[in-house]
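J.: Sequence and predicted structure below; questions after.
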Amino acid sequence: MLSEIPLVTLLFGIVAAGNSVESRSDTLTDRIENEHAIKIEIDAAVRKYTEPLLQELEKLNEDTRKETAVLRQDLDTLKQENALLNERFHTTKAENEKRQHHLLSVVEYIGMNQKDTIKSRKKRQPIEAVAFHAYQNSDKCIHDLQTFVYDNVLINDGNGYSANDGIFDAPVTGVYVFTWSVADFHDWYAAELVVNGMSRGATIADNDSQDIAVGTAVVVVHVQAGSHVFVRRSGGGGCNVLNKPGSATNSFSGWLLYITEP
């Protein structure tokens, strides 16, 4: 069948086909070039807008790196300062504990010295002036267990003796000396010294003749401060006691020998 087609027709077909292909090739090339140009424009536009952003971002990153470096440096400084503070705290705590222990030792030492000083002062302190002497002014009738009231007071240093009731109240603790006398005529009469309700000594005046009898006793006794000391009748043939100033009297005396620990 190919041989039946005229040659001219064939040539025209070939030429037409070639022109068509060439036309299509030119169109594809133009499209490629256009797309390439568009891509170039797009890339240029992207670079135009993104480069400042990238520069700004890089600047921000650089600032962030600098700030981070400063923060790290500050953090290192804070760590060092914290370490120094911890060291100072522990050092101060140890020093305070040491000082507290030393202070407690000093306080204990001072306390012991104060006790020793007080004891030493008590031992060295002069004897406090405590002394009294009193007697009865006239004859009196004193019954058994009745207290003698010596109303005439000659001396009362320390104000321990009371002429109202005949009782001596010890102002300080210590060793005291007490002496008392009882006078009677033609009879017998006994009197005892009482310290806080306990009898600490007694004396008796006894005479069957017409003479005056006098009994005297001396007692050395330890007495607590505030103790009551007095003389009372402990027995006798009659109630009358003799008081003759210048010859025989009922008297009561006492004085502090030395102070002792309470």
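T.: Received it, and whenever you're ready, just let me know what you need.
J.: all contacts plus neighbour counts: C-alpha atoms, from now on.
T.: Fine.
J.: need the next SSE after the helix or strand harbouring residue 38, C-terminal direction.
T.: Using DSSP states H and E, residue 38 maps to helix 7-124. Per DSSP H and E, the first helix or strand lying C-terminal to helix 7-124 is strand 131-135.
J.: So which bits of stretch 160-170 are buried?
T.: Neighbour-count burial for stretch 160-170, counted by 16 or more other CA atoms under 10 Å, picks out 160, 161, 162, 163, 166, 167, 168, 169, 170.
J.: Mind checking which of these are in strands?
T.: The strands, defined by DSSP state E, take in 168, 169 from these.
J.: now, which of the buried residues of stretch 160-170 sits nearest residue 85?
T.: residue 170 (65.5 Å; CA to CA).
J.: ok, the closest one to residue 21 distance?
T.: Counting by CA to CA, to the nearest Å, the gap between residue 170 and residue 21 amounts to 152 Å.
J.: this is the other structure I want to compare:
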Amino acid sequence: MNDVQKLKNEVQCLETKNSHLKAEIDYKTNSCTRTLECLNQKPHVAFYAYYSDNFKGLPIGTTLVFNSVETNLGSGYNKRTGIFTTPTSGVYAFTWTLHAAGKHIAGSSGSNYGEMNTAIKLNGVTKGVIVADTETQYDNGAGTGFVVLNLNAGDEIKIVSDRYGGQGSMYSSDQNGRTSFSGFQIT
């Protein structure tokens, strides 16, 4: 490719980036006037995070911190706190999965196999609950929850060990399934 063509490609790329930045500014300052135009300009918000390794059941009220982040469009998910903060108002969908281990791993001890109840909380209020439980050795268990919520900018969503404390071990691996949390903006 000659130098002139390289420069043309670079200019085109910069023009596209500039257009996207202008659209984001217009959306955030409510400068767009036509509904369809505003919807097309709305920035994308989506995240997917999971535990990077197996872990022990957590005490009641503990926020699960999904420390490995694959996607974080809109920068709403904080991998240090485990909290998703809504960057823009709208309707969002969230899903979370918990994998209980039917053997003792991740430093757990005693006769308990993996068992934990988790809740998705919006500003501290429960909006959904799942349980993953094992009763015998090698009896792995999993649970997945899904909720759709109408949120305001600044709302906080988190997954919390709820109702009874977790016990035993939880899986998060390529072999046995990832304990994960994800969400995306619908409108």
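T.: Thanks, I have it. These numbers were taken from a predicted model, which means no experiment stands behind them.
J.: which one in structure 2 is aligned with residue 226 of structure 1?
T.: Alignment note (TM-score structural alignment): residue 226 of structure 1 maps to residue 154 of structure 2.
J.: Now that match: closest residue in space, sequence neighbours ignored.
T.: Distances taken as CA to CA, 6 or more residues apart in numbering put residue 86 closest to residue 154 of structure 2, at 5.0 Å, once the chain neighbours are dropped.
J.: Now for that neighbour: which residues touch it?
T.: 76, 151, 152, 153, 154, 155, 156, 157 (CA atoms under 8 Å, 6 or more residues apart in numbering).
J.: Make sure the fifth one is actually in contact with residue 85.
T.: Yes: if you go by CA atoms under 8 Å, residue 154 of structure 2 and residue 85 touch, sitting 5.5 Å apart.
J.: Tell me the spacing between the residue most central in space within structure 1 and residue 249 of structure 1.
T.: Against the mean C-alpha coordinate of structure 1, by CA atoms, centre = their mean, the closest residue is residue 104 at 10.8 Å. From residue 104 of structure 1 over to residue 249 of structure 1 the distance is 63 Å, taken as CA to CA.
J.: do the same with residue 179 of structure 1
T.: Computed as CA to CA, the residue 179 of structure 1 to residue 249 of structure 1 distance reads 13 Å.
J.: before we move on, back to that, list just the nearest of the buried residues of stretch 160-170 of structure 1 to residue 123 of structure 1.
T.: The closest of the buried residues of stretch 160-170 of structure 1 to residue 123 of structure 1 turns out to be residue 170 (CA to CA; 19.1 Å).
J.: Can you find the partner of the closest one in structure 2?
T.: Match for residue 170 of structure 1 (TM-score structural alignment): residue 86.
J.: How about residue 252 of structure 1?
T.: Match for residue 252 of structure 1 (TM-score structural alignment): residue 181.
J.: how about its match, what does it touch?
T.: 48, 49, 50, 66, 94, 95, 96, 97, 159.
J.: And the longest helix seen in structure 2, what's buried?
T.: Ordering each helix of structure 2 by length in residues (DSSP state H) puts helix 3-28 first. With burial defined by 16+ other CA under 10 Å, the residues of helix 3-28 of structure 2 counted as buried are 23, 24, 25, 26, 27.
J.: measure residue 90 of structure 2 to residue 61 of structure 2 for me?
T.: Remark: distance between residue 90 of structure 2 and residue 61 of structure 2 (CA to CA) = 27 Å.
J.: Also residue 17 of structure 2?
T.: Distance, residue 17 of structure 2 to residue 61 of structure 2, by CA to CA: 43 Å.
J.: ok, and what's touching stretch 32-39 of structure 2?
T.: 26, 27.
J.: what about it, distance to the chain center?
T.: How far stretch 32-39 of structure 2 lies from its chain's middle: 28 Å, per CA atoms, centre = their mean, to the nearest Å.
J.: Give the buried residues for that stretch.
T.: Per 16+ other CA under 10 Å, stretch 32-39 of structure 2 contains these buried residues: 32, 38.
J.: ok so, going back, looking at the buried residues of stretch 160-170 of structure 1, which one is closest to residue 65 of structure 1?
T.: residue 170 (94.0 Å).
J.: residue contacts, residue 135 of structure 1?
T.: 150, 151, 152, 153, 249, 250, 251, 252.
J.: among those, which ones are buried?
T.: 150, 151, 153, 249, 250, 251, 252.
J.: and those as CSV, adding distance to residue 189 of structure 1 and secondary structure?
T.: Converted to CSV, those look like this (distance: CA to CA, whole Å; DSSP: H, G, I helix; E, B strand; the rest coil):
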residue, distance to residue 189 of structure 1, secondary structure
150, 17, coil
151, 20, coil
153, 23, strand
249, 13, coil
250, 11, coil
251, 14, strand
252, 16, strand
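J.: Which single one of the contacts of residue 86 of structure 2 is nearest to residue 167 of structure 2?
T.: So of the contacts of residue 86 of structure 2, ranked by how close each gets to residue 167 of structure 2 (CA to CA), first place is residue 157, at 23.7 Å.
J.: which stretch of helix or strand covers the closest one?
T.: strand 156-161.
J.: next helix or strand past that strand?
T.: Note on strand 156-161 of structure 2: by DSSP H and E, the next helix or strand toward the C-terminus is strand 169-171.
J.: Mean per-residue distance, that next one versus structure 1.
T.: Taken over the aligned residues, the distance from strand 169-171 of structure 2 to structure 1 averages 2.6 Å (mean CA distance after the TM-score superposition for structure 1).
J.: Output the residue interval of structure 1 matched by that strand.
T.: Going by TM-score structural alignment: strand 169-171 of structure 2 matches residues 240-242.
J.: how about residue 61 of structure 2, what's its partner in structure 1?
T.: Residue 61 of structure 2 maps onto residue 145 in structure 1, by TM-score structural alignment.
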